[in-house]
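Asks: Sequence and predicted structure, then a few things I'm wondering about:
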Amino acid sequence: MLTIPLQATPSQSLSAVLGGQNCQINVYQKSTGMYLDLYVSNSPIITATICLDRVRLVRETYLGFIGDLAFADTQGTSDPVYTGLGSRFVLLYLEASDL
């Protein structure tokens, strides 16, 4: 399991190599919650997926992503909000062996 570093900003994009996959991750806050887009080699895997505490984001192997992503609240069980990103709320990459 790896922690993906995020900043406490309402919208951000980052690139990372996860499980040998070239990933682009967009995280953004809306009035209805926090959402995430995941692209691998510029192909969408998931888009506009709501982020909840300890709920895997990709979930389905047919999407072709090796592993999964999930947010975790380090101080309880609240769903993530941008003001706590990188401190209270962490984005985790779950490797295939973690699933």
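Replies: Alright, I've got the coordinates.
Asks: Please make it C-alpha for all contacts and neighbour counts, starting now.
Replies: OK.
Asks: quick one: contacts for Ser97?
Replies: Gly67 (Cα atoms under 8 Å, 6 or more residues apart in numbering).
Asks: Use this one as the comparison:
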Amino acid sequence: MAAVSIPLNAVAYQSLSVPLSGHVIRLVLQQRGTGLFASLWCDGAACLLGVLCQDRTWLVRKACYGLPGDFAFVDTEGTDDPDYTGLAGRFVLVYEEGRNV
């Protein structure tokens, strides 16, 4: 399956729900002094909380967390780790179904 891009806003804290792979995925992104962190819920159940977001590094990595796929940030202008100022353009969040199985 091809990767799906998840639209984001360039704000330090955001929460969004996205239908993916037949599930409702809730994603919370929070910028802290040490980086951008993600928390993920699938159909209301917490799966991952407080994961550091890094360039081209899958967030989930294991099927045991209950998510139907995996997420990664991609720096479209280099290889920097994401920060909130570039979330509406430079840093793209992608989702790939079945990636963590």
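Replies: Looks like it came in fine. Since the model is a prediction, treat every value here as computed from it, not as a measurement.
Asks: Which strand in the first structure has the most residues?
Replies: strand 21-30 (DSSP state E).
Asks: Show residues contacting it.
Replies: By Cα under 8 Å, 6+ apart, strand 21-30 of the first structure touches 10-17, 34-42, 66, 81-82.
Asks: Strands of the second structure, start to end?
Replies: 4-6, 13-20, 23-32, 35-42, 45-52, 69-75, 91-97.
Asks: With the second structure overlaid, how far apart is the longest strand of the first structure on average?
Replies: Here the mean offset of strand 21-30 of the first structure against the second structure after fitting is 0.6 Å, by mean Cα distance after the TM-score superposition for the first structure.
Asks: Where in the second structure does that strand fall?
Replies: The aligned range for strand 21-30 of the first structure in the second structure is 23-32, by TM-score structural alignment.
Asks: And stretch 70-79 of the first structure, by the same measure?
Replies: Alignment of stretch 70-79 of the first structure against the second structure: residues 72-81, by TM-score structural alignment.
Asks: Now do the end-to-end distance for that stretch.
Replies: Distance across stretch 72-81 of the second structure, first residue to last, is 11 Å (Cα to Cα, to the nearest Å).
Asks: Ok, stretch 31-50 of the second structure next?
Replies: 11 Å.
Asks: For Leu18 of the first structure, which non-adjacent residue is spatially closest?
Replies: Sequence neighbours aside, Tyr93 is the residue nearest to Leu18 of the first structure in space, at 7.4 Å (criterion: Cα to Cα, 6 or more residues apart in numbering).
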